[in-house]
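[1] Take a look and give me a structure for this.
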Amino acid sequence: MTAAETVLAALPDLESDLEDLYTRLHQNPEVSGCETETADLIAERLEGLGFEVQRIGGGVVGVLENGEGRRVLYRADIDALPVKEATGLPYASTKTMEDQDGNVVPVMHACGHDVHITAGIGAASLLAEHRDAWSGTYIALFQPAEETGWGAKGMLEDGLTSKIPTPQVAFGQHVMAAGMIAGEVATRPGPILSTATSLNITVDGKGSHGSMPHLGIDPVVIAAAIVTRLQSVVAREIAPSDFAVLTVGSLQAGSSANIIPAEAVLQLNVRAYSTEIRDQIVEAITRIVRAECEAGRSPQDPDIEVLNEYPLTENDEALTSLVRDAFVAQLGQDRVLEAAPATASEDFSEVPRAFCIPYTYWFLGGFAEGQEQFPNHNPRFAPAIEPTLATGVTAAVTAVLACLAAGE
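    Just a heads-up that it's a prediction; the model follows:
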């Protein structure tokens, strides 16, 4: 038997406990930056398994040293979303809580992070209980605030790279709906998740009575011109062979039909499979916004603020090949798919980039065959507990042991 087969033979004995953990997490979600109870639960579990546990930047890291060998890091994100759950499940979240801005919001694990936590705890449990099957160091990292793009950076700013053994490879996974069913995994070398940037743009005008527009400077007109002009960026400045998206997701100005407001605020989102293309689009946005403000006689330069940035998730080719072969051996060829690059974004790669190590990231099917699928972040997003959890644990353990068994 392979090391993975030996360790995973004990998975059926854990399934009931993992299902209980999953439903507990699902019923008790916490929004980004406020994951205190979730982190406490994770730390308690890891400590009980014999891990050396640290709280770093709002997250939890457990280190399990088991003799000579490679050092492997597996990361799971732990935050939930300000979404009101509408699944109708007996273990649905009815929770509300204050977010970091002091707003009371409904909270739901609408992106599968409860699956990721449970799979991470399951993998940690099996590896801790079967140390005779492997040698090396396993690092279980549970990261906060993925949904806001600040979680990985927060852990790094709190000294992550100096507080744990330097890993040699890193792994992550994510539940996805489209194109997959529970029990399947999908991966690919190269770009697998897009890079993204969100911008907040404030355009200044001069307020006036709606009947006296000549005495004011209308920021609504300027903002409308900006929105129209931005539609040409991807169509006319990016090569047709390259992927890029530029979305104006919000335009807010004024509160009355007969008042010309003093400002307009736009929020934009940019995505690409290349950091260079993303930066090219951001430069084009800056150029167009400034030009339209000048053309519209805005009394001052626009304020262009970066709300968040997500790096490109680009899988290492050799490591992905190694892990994919291990998945096929463990799960079977029919359950290991070739992933298409997704337009969603993640901050997972911030950690391996900080350590200058290769990484690979894969997708996990979450909906049973025949089950109605809802996309991530939807109020009715409800992965099938099994075989989703078992597959998530299996994939994590298989990837980790493929590297621990591969030697230096």
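
[2] rest of the way, CA atoms for contacts and neighbours
    Noted.

[3] What residues does Pro387 make contact with?
    Applying Cα atoms under 8 Å, 6 or more residues apart in numbering, we find Pro387 in contact with 182-183.

[4] Provide the secondary structure category for it.
    Using DSSP: H, G, I helix; E, B strand; the rest coil, the structure places Pro387 in helix.

[5] The one 4 residues further on too?
    With three-state DSSP as the basis, the three-state label of Thr391 is helix.

[6] Return the residues in contact with the closest residue to it other than its chain neighbours.
    Excluding the flanking residues, the one nearest Thr391 by Cα to Cα, 6 or more residues apart in numbering is Gly183, at 5.5 Å. Counting by Cα under 8 Å, 6+ apart, Gly183 makes contact with 335, 364-366, 387-388, 391.

[7] got it, and Ala4?
    Per Cα under 8 Å, 6+ apart, neighbours of Ala4: 330, 397-398, 401-402.

[8] Which helix or strand contains it?
    In the assignment (DSSP states H and E), Ala4 maps to helix 3-8.

[9] what comes up buried for that helix?
    3-5, 7-8 (16 or more other Cα atoms under 10 Å).

[10] what kind of secondary structure is the spatially most central residue of the chain in?
    Nearest to the mean C-alpha position of the chain, by Cα atoms, centre = their mean, lies Glu346 at 3.6 Å. Put simply, Glu346 is coil when judged by three-state DSSP.

[11] Who are the contact partners of it?
    With contact set as Cα under 8 Å, 6+ apart, Glu346 has these partners: 146, 149, 193-195, 310-313.

[12] ok, so of the contacts of Ala4, who is nearest Ser321?
    Ser321 has its nearest neighbour among the contacts of Ala4 in Ala402, at 10.9 Å by Cα to Cα.

[13] can you confirm that closest one is in a strand?
    No. The assignment for Ala402 (three-state DSSP) gives helix, which keeps it out of a strand.

[14] Could you also give me the structure for this next sequence, so I can compare it with the first?
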Amino acid sequence: MKPLLLSLLLVSSLNGADLPSVVKQELPSLVTLYKELHANPELSLHETETAARIARELREVGLEVTEKVGGNGVVGVLKNGDGPVILVRTDLDALPVKEVTGLPYASTKVVKDELGREVGVMHACGHDMHMTSFIGTARALAKLKDQWKGTVVMIGQPAEERVLGARFMLRDGLFSKFPKPDKAVALHCSSDMAHGTIGLVEGFALANVDSVEIVVKGVGGHGSMPHLCKDPIVLASQIVLALQTIVSREVRPGDPAVVTVGSIHGGTKSNIISEEVRLQLTLRSYKKETRQHLIESIKRIVKAQAESASMPADKMPEVLISDDSATALYNQPELCQEVRKYIGAVIGADNVLTREPVMGAEDFSEYGMTKDKVPLCMFWLGTQPPAVVAAAKAKGSTLPSLHSPLFKPVPEPTIETGVTAMTSAVIGLLKK
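    Below you'll find the predicted structure:
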């Protein structure tokens, strides 16, 4: 059969399927689910009630469900004869952000974080929308089994915000205890796209992320006697300035990279030269080689600055690389082109937008980093009123971003598009 004829038949099959009416039928209960999830967020590694709710929803659809995979991870398997295996992923966790949206279903939850501080908790990154679209997709796939053949593995992943959950689930046997996927798809809310639209990025879509802490040591003393001390605040300031040359003078122009010092803490009083200053950095890149270069350059610059300040050997700074790192998300172009075709056939090709890569992070990338090299595609889901997006664009202003206490998706149309887009993509990839 000629490729064009096959494509036309596929589009006809998807359009002929009763997907829109299935989504419309499920929409009221999905909106209720969304508001319940939004009002009851849980921090990373504490998603016990959220995971139990997702497991219960999947069981009600008829999936074979396993809980406690890699911590609070949930795996649901829906088999429908012989065919490919497609992995669909949602994240479960929320952020330590106090919500100020004023919504009637806003989160008022306050918990203690790992340092014992009281913090508000909010789904400020849209994971509640991800979960709702995920459950809606499970329901639609179960009702439209006559349209596809194969296996769908649906996973609820914990600790995405700490870029830990994917690794935890993989280490616990995600690809060995359950059907190994041939392809994997996911969606993520966008804060600046209109609801009813989907965004796609082929190739690198999200960045490598490394968290670095620099402990700058000093010889403390009285502020009136600096000649008897070694001032770590001065040294830390010199380090901060010197770090700015890494991207501007060491990274090839056109190769994306970011070195940001996001936190600096030192000293207790105006007339005391302190013993220590701590800097916290985030590093962003796409290429593996660039990622390594950033880390090595930081170590070199920190050491050289300390030596230029005649810092004693036992007072040399420490450079600490956190385990909470993320690998760049690479959206396989061929898979993205398939997903674009299948979604566009249902919601309209003009509503499937081409987006630019960003330097945010997502551990969905981990599912493509094993020896199996599973192709990945994560697409963006519009969440905002079209008129609001257009007005912001006309004024050159920005809307509340992901992780903002003001971020608020419009529930009904966003859920409808999320479920329709994900379900059409999965049906297309598992076409009979």
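
[15] which bit of the first structure covers stretch 411-418 of the second structure?
    Alignment note (TM-score structural alignment): stretch 411-418 of the second structure is matched to residues 385-392 of the first structure.

[16] how big is the offset of that stretch relative to the second structure?
    After superposition onto the second structure, stretch 385-392 of the first structure sits on average 1.0 Å from its aligned residues (mean Cα distance after the TM-score superposition for the first structure).

[17] In the second structure, what range does stretch 246-266 of the first structure match?
    With TM-score structural alignment as the criterion, stretch 246-266 of the first structure aligns to 259-279.

[18] mind checking how far Met192 of the first structure is from Thr247 of the first structure?
    Actually, residue 192 of the first structure is Ile rather than Met. Ile192 of the first structure sits at a distance of 20 Å from Thr247 of the first structure (criterion: Cα to Cα, to the nearest Å).

[19] More neighbours: which of those two?
    More neighbours surround Ile192 than the other of Ile192 of the first structure and Thr247, with 24 against 14 (other Cα atoms under 10 Å).

[20] That one reaches Thr313, doesn't it?
    Yes. Under the contact definition of Cα atoms under 8 Å, Ile192 of the first structure touches Thr313, with a separation of 5.9 Å.

[21] overlap in contacts of the two?
    Joint contacts of Ile192 of the first structure and Thr313 (Cα under 8 Å, 6+ apart) are Tyr361.

[22] In the second structure, what residue corresponds to Asn28 of the first structure?
    Aligning on TM-score structural alignment places Asn28 of the first structure opposite Asn40 in the second structure.

[23] where exactly do the strands run in the stretch 201-350 of the second structure?
    All strands of the stretch 201-350 of the second structure, identified by DSSP state E, counting those that start in this stretch, fall at 203-206, 208-217, 221-222, 257-266, 272-273, 276-285, 318-321, 329-331.

[24] now the end-to-end length of stretch 65-77 of the second structure.
    The first residue of stretch 65-77 of the second structure is 7 Å away from its last residue (Cα to Cα).

[25] ok, the residue lying closest to Gly151 of the first structure once chain neighbours are set aside to Glu15 of the first structure distance?
    In this structure, Gly151 of the first structure finds its nearest non-sequential neighbour in Ala145, 4.2 Å apart by Cα to Cα, 6+ apart. For Ala145 of the first structure, the distance to Glu15 of the first structure equals 27 Å [Cα to Cα].

[26] Of the two, give the one with the bigger neighbour count.
    Using other Cα under 10 Å, the more surrounded residue of Ala145 of the first structure and Glu15 is Ala145, with 25 against 16.

[27] Return the residues in contact with the aligned residue in the second structure for that one.
    Residue mapping for Ala145 of the first structure onto the second structure gives Ala159, with TM-score structural alignment as the criterion. By Cα under 8 Å, 6+ apart, Ala159 of the second structure lies in contact with 43-45, 91-93, 165-166.

[28] out of those residues, which is most surrounded?
    Highest neighbour count within those: Leu92, with 34 neighbours (other Cα under 10 Å).

[29] Confirm for me that Lys408 of the second structure is in contact with Val100.
    No. Lys408 of the second structure is beyond contact range of Val100, at 9.8 Å (criterion: Cα under 8 Å).

[30] neighbour-wise, which of the two wins?
    Of the pair Lys408 of the second structure and Val100, Lys408 is the one with more neighbours under other Cα under 10 Å, namely 23 against 15.

[31] Leaving out sequence neighbours, find the closest residue to the more buried one.
    Thr101 (6.8 Å).

[32] Give me the distance between that neighbour and Met122 of the second structure.
    From Thr101 of the second structure across to Met122 of the second structure, the span is 10 Å (Cα to Cα).

[33] picking that back up, so which of the contacts of Ala4 of the first structure is the closest to Ser135 of the first structure?
    Leu401 (9.2 Å).

[34] Could you check how many residues crowd around that closest one?
    24.

[35] for the residue mapped onto it from the second structure, what are its contacts?
    Mapped onto the second structure by TM-score structural alignment, Leu401 of the first structure lines up with Ile427. Going by Cα under 8 Å, 6+ apart, Ile427 of the second structure touches 14, 141, 147-148.

[36] what about 10 Å?
    Contacts of Ile427 of the second structure were listed using Cα atoms under 10 Å, 6 or more residues apart in numbering, and they are 10, 13-14, 86, 140-141, 144-145, 147-150, 152, 342-343.

[37] for these, which one is nearest Glu213 of the second structure?
    Ile86 (38.8 Å).
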